[in-house]
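> sharing a sequence plus its predicted fold:
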Amino acid sequence: MGEVWRARDEQLDRDVAVKRLRVPPEFGRTESAHRIARMEREARAAGVLRHRGIVTVHDQFTDAKGTPWIVMEYVPGRSLAQVIGDGGRLSPERTARIGAQIADALAAAHAAGVVHRDIKPANILLDGDRTVLTDFGIAAFEGATTLTAEGSLMGTPAYMSPEQVNGDRGTPASDLWSLGATLYHAVEGQQAFQGPNMAVTLLAVHRGVPAPMVHAGPLEPVLRSLMSKDPAHRPTAAEAAARLSAPDRSLLPTVPGAPPSAGRSPLTRRRLLIALGAAGAAVALPAAYYAFDEEAPSRKTGAPAPASTPSAPPSSWRSPARDGKPLTRSGDVSSVVFSPDGRLLAVATDTPRGDSVQLWDVAARTMQSEFANASDDRASADGQILRLAFSRDGRILAAADLEGTVRMWDMRSRTEFGMPLEHAGTVRDIAFGPDGGLLATVGKDKLVRLWDLTTYQVVRTLDPRFRHLEITAVAFSPKDDLLAVGSEEVVRLWDLGTGATRTLKAEGVIGQLAFSPDGRLLAAGGSGESGTMMVWDVASRTRLKLPFKGAAKYEYIASVAFSPDGGTLAAGSSDNVLWLWDVATGERLGKPLAHSGTVEAVAFSPTGGLLATGTGIGEGAVRLWRS
C-alpha cells in the first residue's frame, strides 16, 4: 500500500518517518480513489489519538503529483515480527508486557471510535520498554462509510477474527481476537492458525480452534479468552490490559462464596499448589506440561489387599419408587447434579431454544432459573453441555460444553461471573477440588488442566501420557488426596501429596468416574465387555472380585454414582435402565429401573433419600426416585 522512508525534519531538527502512498498505474480511477481515501483515513485515525502506545502523526500533505504523504514519529525499534523471526518465541512475561501496552492503546482507540482491524506482529514496534502500535491503514471509524469492496477481505488472514473471515465488519472485539493471535505467535513462536495456502488458513480461523499451546503457561487462559469464537466472550481492551499487567488481585474477578466450612479436609488449595511445586503465586509461575510420574514412590506403602466384601452399610435402595412426574421433557438430558444442601437440582438439557442449564427446586418441583448456553450453535450443535458440577460449598455451578468452554454461575445472584475458561477442543469432564478454588478440566487435547478460580489462570497442565483417545473422565477423591483421570482401557490415580501416579487397567472407554464417600473405592462406567461395572480398592489399586453385573453384553454404562452412605452404587445404561448394586456384596438390588431412553446422568441427593436420573436419546426427561 505504501513506502515508508526515514527522513529529517530540518525545521525541528528531528528524525521522522514519512509514508508515501503507492498507486500502481494499472489501478482504475475508483480503486485509486479508494486507496487515497484509506491513507487519508489512516492519518485521521492515528492523528486523533494521543497515546504512548500509538504512533504519533505529525502532518499530512499532498505532493505536486497528487500523491498523499503522512509524516509520523520515527520509532527506531524493530517490529515484533522481526524480533520473533530473529530470536524465536518470547517468554510469557515479556509477551504479557507487550500485550498489556497494546491492549491499553486499543482501549484508547476504541474509546475514540477507532477500530484498527489489522493487529499483527508486523504492525507492532518495540523500542526499549515501549511498545507502539502502527499502521492504521485499514482502520474503521465509528459511523463511517466502509471502504471495503464487496466480497473482499481487509486484513491479514492468520490474525483476522472468525467474524471478519465470515464477511462481518471489524469491531473492537475483532481487534481483541487479533491481539490474542498476535500474542500467541509471540509466546509460541508460530501462528495459532496456519496452512499451506490462504484458503486453509481462513478455514482454520473460521473454525476458531487454535493449535494447542505449549509455552504460553500462565498466559494460556487470557489468550483463549481473547480468541474466543464468540465475540461476546472476549474481554474488552481495558480488561485485557488489566489481566496482562498482572494487576492487584482486587481488580481481578473473584470466586463468589465463603471459606470452606469447618471439618472439611485439611488439604487446602494452597497446600495443593505447594504439592504441585507452585510454592507461591500461581500466576507468576511459568507453566509447563508435567507428565505423571509413574516411577515416584507412593506414600501408600504396604496397603492391604482388598477384602472380598468391602466394609459398607446395607443398602436402603432395594425397593425404590418413582417420586412424582418427570421434571422436564424439553430435550436430551446430559447431566444432573444436586446442590450440596440438596435444595436444588441442576439439569443440562437440549431445549428447542438451544442448550441450557435449568435449576429446579427439589421440594416444590418447579424450575427456578434457566441459563442459556452462549456457546450454543444450533446449526452445528457445538454448544452441547456435557457435564455440570457444583463447588463443594454450593456457591458456584460450572458447565462444560462440546465447543471447549467452561462457564460458571454465582448461585447467590444466579448470574454468570468471570471469564469463560476456553480450551482447544471438547471439555469432557470437570471436577471441583479443595475449597472450590480449583477446577480440573479434561478433554480432547489429552491434558488435565488445573485452574485457580481466583485468577482464572492454569496453575498446572498435566500430561498423563494417554496414547489413544482423549481423557473422558476426572474426579477428586473426597479427602482431596487423589485425582483420578480416565481414558480408554486405563485409569490413572495421581497422589496430590507426592505427585506419584499408578495405573488401573480398565475395559473399554471410561464414561464416568466416582469415588465412594470414604474414598476407599473408585467406580468406573463405560463400554466394558458384558456391561460389568469396574470397582477398585484405592489403597491396593486392585479391582474387586465382586459381581456388579447385570447389563446386557456390550451395552454402554454412561453414568455412575455412590449413595452418600456408600452402601449403594448406581449406574445408567444405554439399554434404557438404571442398575443398582449393593456395594458390600456386589449383588444387584431388585429389577433394573426402566426408562424410555439412555440413562445419561445419575445423582444421589446429599441425604441419600432421592435419586435423580436423566435420559438422553429417545426421551429427554429427569425422574426422581425415593428409597
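Perfect, I can see it now. Computed from a predicted model, the values in this text were never measured in an experiment.

> could you use CA atoms for every contact and neighbour count after this?
Will do.

> could you pull out the strands in the stretch 51-200 of the chain for me?
Remark: strands assigned in the stretch 51-200 of the chain by DSSP state E, counting those that start in this stretch are 57-62, 68-73, 78-79, 114-115, 124-127, 130-133, 140-141.

> what's in contact with the first one?
I take that to be strand 57-62. Ala43, Ala46, Gly47, Pro68, Trp69, Ile70, Val71, Met72, Glu73 (Cα atoms under 8 Å, 6 or more residues apart in numbering).

> I'd like those residues as JSON lines, with distance to Arg387 and neighbour count appended.
Shown next, in JSON lines, are the contacts of strand 57-62 (distance: Cα to Cα, whole Å; neighbours: other Cα atoms under 10 Å):
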{"residue": "Ala43", "distance to Arg387": "51", "neighbour count": "24"}
{"residue": "Ala46", "distance to Arg387": "47", "neighbour count": "25"}
{"residue": "Gly47", "distance to Arg387": "50", "neighbour count": "18"}
{"residue": "Pro68", "distance to Arg387": "58", "neighbour count": "18"}
{"residue": "Trp69", "distance to Arg387": "58", "neighbour count": "22"}
{"residue": "Ile70", "distance to Arg387": "55", "neighbour count": "20"}
{"residue": "Val71", "distance to Arg387": "57", "neighbour count": "22"}
{"residue": "Met72", "distance to Arg387": "54", "neighbour count": "24"}
{"residue": "Glu73", "distance to Arg387": "54", "neighbour count": "16"}
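
> ok, second structure coming up, stack it against the first:
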Amino acid sequence: MGKHRRLDGHRLLAELGRGSTAVVHLAVDPFGREVALKELTADFAGDAEGRGRLAREIAAQSRVASPYVARLLGGRVGGEQPYVVMQYVPGTPLADLIEAYGAMRGARLLRLARGLALGLAAVHDAGVLHRDVAPGNVMVLGDRPTLIDFGIAQETGAEQLTRRGMVIGTPAYLAPELIEGERATTASDVYAWAATMAYAATGRHPFGRGSLHGVCFRILRGQVDLEGVGEPLASLLRLGLRRDPATRPSARWFAGSLAEWAADAQWTSTPDAQRSGGITQRQQVAA
C-alpha cells in the first residue's frame, strides 16, 4: 500500500486511461472512496492553456447533477500538479461493449437510449454543452448509461475557442454544423446522442468507416446507416439526426418520448447481456 503515489491525500492505484494532455487514475480519496482522478501530464501541467481547459471542465461539470452523469468530486487547478476528481464509474465503455457483443436490442436498448437522453438533458438544463457525446464517453453497466469526460465541455454561451477547419470532439459523431465551423449548441449534442444510439442499435458506425474526409462528407450529405433499427427508435433517431439543428427536438423531449416504450418493453436476459457489464473498467480522457 505504501508504494502507491499520492496526490493531495488521494492514493493512485492504477492507470485507467491516457490521452495527449492528461492521465486518468483509479484512486482512493481521503474518505476511502474509489474515484477517478485525472491529472494533466507533465508537459501540460505548467501550460496556461491546459490549466484553463481544466478549469473550464471543473466549472462545467460542477453544475450538473444526474444519476446518468459522472459526478464531479473536487479538483485543483493551481499548484504544481493540476487535477480533477470524479466519481469512478464501473462498467464498460459503450464502444467496447458493442465491439465485443454486437448491437443492442429491445428493452435494454430503449432504456439505454432514455437514460443517456436524461443525462444529456440534465447537462443542458445546467447550462452546459458536453460537446463530445460518443460511444467512448458512455459507460454502461447492465442497461444503465453514465456520461463521462467533460474535457471539452463548456457553459452555454461561453466563447468557443475554435475556428473553421478545427475539429473538436469525436469526428464520426459530430453534427454537420460543427463540421462547417458553426458554434456548438444543445442541438449538436442531441445529434451526437442520436448518432451514438444508432451505433448501439446497429453495431456499426452510423456514417461508416474510412478517411475523416469521407466520414464528414457522409455526415454532411445525411447518409446515415439505420438499417435494422426497429421502431420507435428508428423514427426518433431520424429526428435527432436532422440536418437543420433548429428542427431537432431537445434531449428532454427524447427522454419523454422513450419513457413509455422503455417501461412497456419486455426484458429479455441473455448470457451476453449478463456478462457485458465487466469487460473492462476505464475512463476516457480528452485528447
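That came through fine. Since this is a predicted model, take the numbers as computed values, not measurements.

> next, the TM-score between them, please.
Remark: TM-score between the superposed chains equals 0.79 [TM-score structural alignment, normalised by the length of the second structure]; 247 aligned residues with a Cα RMSD of 2.5 Å.

> among the strands of the stretch 51-200 of the first structure, which is nearest Leu21 of the first structure?
Each of those has some distance to Leu21 of the first structure by Cα to Cα; the shortest is strand 68-73, at 6.1 Å.

> and that closest one against the second structure, how far off on average?
Compared with the second structure after fitting, strand 68-73 of the first structure deviates on average by 0.8 Å (mean Cα distance after the TM-score superposition for the first structure).

> what residue is smack in the middle of the second structure?
Asn137 (3.1 Å; Cα atoms, centre = their mean).

> hang on, the earlier thing: winner for burial among the strands of the stretch 51-200 of the first structure?
The highest average neighbour count among the strands of the stretch 51-200 of the first structure, using mean count of other Cα atoms under 10 Å, belongs to strand 114-115 at a mean of 25.

> what's that one aligned against in the second structure?
Residues 128-129 of the second structure are matched to strand 114-115 of the first structure when aligned by TM-score structural alignment.

> contacts for the matching stretch, please.
Applying Cα under 8 Å, 6+ apart, the set of residues contacting stretch 128-129 of the second structure is 60-61, 63-64, 123, 153-156, 184-186, 189.

> any of those residues buried? List them.
Among the contacts of stretch 128-129 of the second structure, those classed as buried by 16 or more other Cα atoms under 10 Å are 60-61, 63-64, 123, 153-156, 184-186, 189.

> can you lay out those residues as a markdown table showing distance to Val35 of the second structure?
Formatted as a markdown table, those follow (distance: Cα to Cα, whole Å):
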| residue | distance to Val35 of the second structure |
| --- | --- |
| Ala60 | 19 |
| Gln61 | 15 |
| Arg63 | 19 |
| Val64 | 17 |
| Val123 | 21 |
| Ala153 | 20 |
| Gln154 | 22 |
| Glu155 | 24 |
| Thr156 | 27 |
| Ala184 | 30 |
| Thr185 | 30 |
| Thr186 | 29 |
| Asp189 | 26 |
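
> circling back to that earlier point, out of the contacts of strand 57-62 of the first structure, flag the one nearest to Trp536 of the first structure.
Nearest to Trp536 of the first structure among the contacts of strand 57-62 of the first structure, with distances taken as Cα to Cα, is Ala46, at 65.6 Å.

> wait, that closest one touches Ala139, no?
No. At 9.1 Å, Ala46 of the first structure does not count as touching Ala139 under the criterion of Cα atoms under 8 Å.

> which one's the longest helix in the second structure?
The single longest helix within the second structure, with elements called by DSSP state H, is helix 106-125.

> check which helices and strands that helix sits against.
Helices and strands in packing contact with helix 106-125 of the second structure are listed as strand 144-147, helix 186-202, helix 251-264; criterion 3 or more Cα pairs under 8 Å, 6 or more residues apart in numbering; DSSP states H and E.

> separation between His205 of the second structure and Tyr173 of the second structure?
9 Å (Cα to Cα, to the nearest Å).

> give me the more crowded residue out of these two.
Counted by other Cα atoms under 10 Å, His205 of the second structure and Tyr173 do not tie: Tyr173 has more neighbours, with 27 against 21.

> any idea what that one aligns with in the first structure?
Counting by TM-score structural alignment, Tyr173 of the second structure lines up with Tyr159 in the first structure.

> and the residue nearest to its match when sequence neighbours are not counted, what is it in contact with?
Using Cα to Cα, 6 or more residues apart in numbering and skipping residues adjacent in sequence, the residue nearest Tyr159 of the first structure is Ser178, 4.9 Å away. The contact partners of Ser178 of the first structure, by Cα under 8 Å, 6+ apart, come to Asp118, Ile119, Lys120, Tyr159, Met160, Ser161, Met227.
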